[in-house]
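Enquirer: here you go, sequence then predicted model.
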Amino acid sequence: EKKASSFARPRTPVLNPDVSKYEEELADKAQRVRELLAGRIGDVELQVFASPPLHYRMRCEFRMWHVGDDIEYAFMDPETKKPIFLDQYVLACERINLLMRELKEYLKADEMARKKLYQIEIVANTEDEILLCMVYKKPLGEEWVECAEKMSEKLRCHIIGRSKKKKHVIGADHVVQRYEFDGKSYPQWQTENHFSQSNAHICKQMLTWAREQLGKDGARDDDLLELYCGNGNFTLPLSVIFRKILATEIDKFSVQAANICAKEAQVNNVVIVPLSAEEATEAVRGSRAFQRLQGVDIDSYNLRS
């Protein structure tokens, strides 16, 4: 009989966690990791980093459930296929919960904003800047844009409206999350429908840990090859440690965002190229030439990391 993975996802989202059990659950997870890695990495002591047990998520997504003129936030239970309704989401940051309260009241009073609204995604940063993406099952015209402009001002958020083959942006299409190390700020763009670290507290600890393992700024005489760098979350904070970084990413928005953030942070030793992991391997080995690498001297990199 096949044993179920101890890391299987819960069948339904945790809506009301018991905070008093957090330390116990974290210790249990650490022990499962030790058992999983036993005999593979030797006798290595795990470093365990705790997250705030509540209000740590900086992004979330909800279905919007219509009952007459009323509207509810919902998760779909993957087992029963029935909606689970909620007014607040205590795992999300305080700013997201505030927007959830204000948005629900706004939608109840505004039919244009409410009608045919199917799903929302919310992305926030640690400075309380927030982006609301609204997905509709109806065309969005100028009347909706005027409605969204008022809603954006009232709710103090950027808004993206999506319908079939259409996208309207009110304000900005992203928020900027910043992490500071040794007095230098590293920005990163975060937006809907693109991956970013959802737990900003743990992300800062991840970056701090990675920097500590690699040494002091300027300590390395080699270059880093980073595959699928995303929005540059690790790329930019690690740039001061390495001589140069060659990073790859296939998502066009992420490449654009990372390059803009690198320029803002005055990071000049990073090159981001649109290659897959397999293509990057071929390029580094010299077994295949890519037009996308025009102007990039692969042979000048000492890629030992």
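Expert: Received it, and whenever you're ready, just let me know what you need.
Enquirer: going by C-alpha atoms from here, please, whenever you check contacts or count neighbours.
Expert: Fine.
Enquirer: can you pull out the strands in the chain?
Expert: 59-67, 70-76, 83-86, 117-124, 130-136, 158-163, 166-170, 175-181, 184-190, 224-226, 245-248, 270-273 (DSSP state E).
Enquirer: buried residues in the shortest one, which are they?
Expert: Put plainly, it is strand 224-226. Going by neighbour count (16 or more other C-alpha atoms under 10 Å), the buried part of strand 224-226 is 224-226.
Enquirer: second one coming, line it up with the first:
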Amino acid sequence: MNCKYFGKCGACVVYDGGYEYQLSLKVELNKDRFRPFYGGNISVFKSPDSNYRSRSEFKIWHMDDEIHYAMNNIDKNGVVLIDECPQVSRPIYVLMPKLLKAIKDNNIDFKLFGVDFLSSNSKEIVVSLLYHRSLDAAWKEIATKIAAELEIYIIGRSRGQKVVAGQDYITEILKINGSEFRFNYIENSFTQPNSKVNEQMISWALENLSDTDSDLLELYCGAGNFTIPFAKEFRKVLATEISKSSINAAKTNMGLNSVENIEFVRMSVEEFVQALDGVREFNRMKDIDISSYGINTIFVDPPRSGMDEATCNFASRYENILYISCNPETLARDLAILCKTHVVNDLALFDQFPYTHHAEMGVKLSKKG
């Protein structure tokens, strides 16, 4: 990727030597990090080297009578004004200058401080315009006109206010192992930022699933990014997630994919373990017959903080563990517990965030002996 803001913009901090070199640094770092747990080769899944981000956020900077996109400076001292970003998906890249011009021409830039983009592989785009002022009917009328002209959806946000011009979601189509899966991605909710790497990540996970004649338990299921493809392989899936909006989105995505063999439970991992062990009874579990499940495999995709010791010990009960991590440091910490009972069979690196130090990791573990 060639970017005229390398060395200035803080979005990319590892850029010398090009894409292959920055990726090699991540691979070597994580070979060393995970050597106590795994001596084999790391499976490496590359990103496109440009136009890979389907979700992006920019500041809006007002200067004289003009507005500009802006990012934090690489030294975190002020901002750098930009007029393009080769990180973002091609539809977002093309839209950026058109959107800025439309905002200015239609005089809806007053107290605008940020723009968020969310795009799909089918080129749908939701744009969120962030304001330090309340938005009225006149604003919505103008935003609706701009949305129609640019063939996008626009959301206006200010404190305590959300104004929708069109709809607040896109429908993403992921192609995985010859099959297509559809997901509604809602504005201002978590989605995987790199759709091509996400497809590779799900494919890797599917290939590493074990004992698919039984049932699967998934913790931290989110909106069903992994859950729904997994459901095609298992008899039944029991999935937990603490976020109510994520559970609702996951149920919608079940319908989009004609999947019926998933039961979602809105509970924290701690609550779920208590329910499973009979320590406490929860209303949210009253319609779920735990005794009907035969679970040998557990899948976890925790937040950056990883899993706590109690959750690691709970996961260790199962024959097979599949772990996706967005933070290699906490993954290494958790493996120190998991590898007391399990052995690592495969380790993968997914380059979700090129030109940064971040890497997504995947680990397949099976019980010793």
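Expert: Thanks, I have the structure now. Note that the structure is a prediction, hence the values are computed from the model and not measured.
Enquirer: could you say which one of the strands of the first structure comes nearest to Cys261 of the first structure?
Expert: strand 184-190 (5.6 Å; C-alpha to C-alpha).
Enquirer: what packs against that closest one?
Expert: If you count contacts as 3 or more C-alpha pairs under 8 Å, 6 or more residues apart in numbering; DSSP states H and E, strand 184-190 of the first structure packs onto strand 175-181, helix 252-264.
Enquirer: distance from it to the middle of the chain?
Expert: On the basis of C-alpha atoms, centre = their mean, to the nearest Å, strand 184-190 of the first structure sits 13 Å off its chain's mean C-alpha point.
Enquirer: in the superposed pair, what's the mean gap between it and the second structure?
Expert: Its aligned residues in the second structure lie a mean 2.0 Å from strand 184-190 of the first structure after superposition (mean C-alpha distance after the TM-score superposition for the first structure).
Enquirer: and that strand with helix 252-264, angle?
Expert: Angle of strand 184-190 of the first structure versus helix 252-264, following axes from the mean of the first three to the mean of the last three C-alpha atoms, to 10 degrees, is 160 degrees.
Enquirer: what's the angle between strand 184-190 of the first structure and strand 59-67?
Expert: Going by the same axes, to 10 degrees, strand 184-190 of the first structure is angled at 30 degrees with respect to strand 59-67.
Enquirer: got the contact list for strand 184-190 of the first structure?
Expert: Applying C-alpha atoms under 8 Å, 6 or more residues apart in numbering, the external contacts of strand 184-190 of the first structure come out as 123, 174-180, 196, 231-233, 236-237, 257-258, 261, 264-265.
Enquirer: grab the nearest non-local neighbour of the residue nearest the centre of the first structure.
Expert: Nearest to the geometric centre of the first structure sits Ser196, at 1.6 Å (C-alpha atoms, centre = their mean). By the measure of C-alpha to C-alpha, 6 or more residues apart in numbering, the closest residue to Ser196 of the first structure outside its immediate chain neighbours is Gln190, 6.3 Å from it.
Enquirer: measure the aligned partner of that neighbour in the second structure to Trp61 of the second structure for me?
Expert: Residue pairing (TM-score structural alignment): Gln190 of the first structure is matched to Tyr185 of the second structure. Tyr185 of the second structure sits 28 Å away from Trp61 of the second structure, going by C-alpha to C-alpha, to the nearest Å.
Enquirer: residue in the first structure matching Pro86 of the second structure?
Expert: Under TM-score structural alignment, Pro86 of the second structure pairs with Val90 in the first structure.
Enquirer: quick one: contacts for the corresponding residue of the second structure for Glu282 of the first structure?
Expert: Superposed on the second structure with TM-score structural alignment, Glu282 of the first structure falls opposite Gln274. Shown in contact with Gln274 of the second structure (C-alpha under 8 Å, 6+ apart): 280-281.
Enquirer: same check, this time on Ala277 of the first structure
Expert: 227-228, 248.
Enquirer: likewise Lys252 of the first structure?
Expert: Residues in contact with Lys252 of the first structure, defined by C-alpha under 8 Å, 6+ apart, are Pro274.
Enquirer: so what corresponds to it in the second structure?
Expert: With TM-score structural alignment as the criterion, Lys252 of the first structure matches Lys244.
Enquirer: before we move on, what about Arg32 of the first structure?
Expert: Using TM-score structural alignment as the criterion, Arg32 of the first structure maps onto Leu29 of the second structure.
Enquirer: how about Pro237 of the first structure?
Expert: Aligned counterpart of Pro237 of the first structure in the second structure: Pro229 (TM-score structural alignment).
Enquirer: again with Ala109 of the first structure
Expert: Under the alignment (TM-score structural alignment), Ala109 of the first structure pairs with Asp105 in the second structure.
Enquirer: over to Val175 of the first structure?
Expert: For Val175 of the first structure, the aligned residue in the second structure is Ile170 (criterion: TM-score structural alignment).
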